[in-house]
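Engineer: Generate a structure from the sequence data that follows.
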Amino acid sequence: MFEIRVICTPDDADRVGTALAAAFATSPARQYPTRDGKRIRLYFTADHRSIGTNPTHTESE
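Structural biologist: Here you go, the predicted structure:
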């Protein structure tokens, strides 16, 4: 298990969360504003998906 931190604009938060959830088994994002107040920090607890639950994984990887 590991943690992913992403800094992005609030408008991109849903797209980032969707993309990470497609690649990893993730928890719901914890959101905090950046110091400048213009962006947000997203924290996800994540884990690798097994071969059976990762539709983009191929045996050759």
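
Engineer: From here on, just use CA atoms for contacts and neighbour counts.
Structural biologist: OK.

Engineer: Which residue would you name as the spatial centre of the chain?
Structural biologist: Centroid-nearest residue in the chain, with CA atoms, centre = their mean: Leu20, separated by 3.5 Å.

Engineer: To check against the first, give me the structure of this:
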Amino acid sequence: MFEIRVICPPDDADRIGAALTAAFNTGPARQYPTRDGKRTRLYFTADHRDSSTTPTHTESE
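Structural biologist: Here you go, the predicted structure:
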């Protein structure tokens, strides 16, 4: 298990959360404003997905 921290514009928080949830098993995001109040800090507790449920990416020839 590990933690992911993302600093982003507030309008991107939902899109980033959805992308991380699709890539990893995540808990709910914890959101806090940055010190300057212009961006959002997102914290996710995450774990790698089981390889049996994650599609294998192969390089095209």
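
Engineer: re the thing from before, mind checking what secondary structure the residue nearest to the centre of the first structure has?
Structural biologist: Using DSSP: H, G, I helix; E, B strand; the rest coil, the structure places Leu20 of the first structure in helix.

Engineer: how close does it sit to Arg35 of the first structure?
Structural biologist: As judged by CA to CA, to the nearest Å, Leu20 of the first structure and Arg35 of the first structure stand 24 Å apart.

Engineer: how much space is there between the closest residue to the residue nearest to the centre of the first structure other than its chain neighbours and Phe44 of the first structure?
Structural biologist: Closest residue in space to Leu20 of the first structure, ignoring its immediate chain neighbours: Thr26 at 7.2 Å, by CA to CA, 6 or more residues apart in numbering. Thr26 of the first structure is 6 Å from Phe44 of the first structure, where distance means CA to CA.

Engineer: residues contacting whatever residue of the second structure lines up with the residue nearest to Leu20 of the first structure?
Structural biologist: The alignment partner of Thr26 of the first structure in the second structure, by TM-score structural alignment, is Thr26. Applying CA atoms under 8 Å, 6 or more residues apart in numbering to Thr26 of the second structure gives the contacts 20, 44-47.
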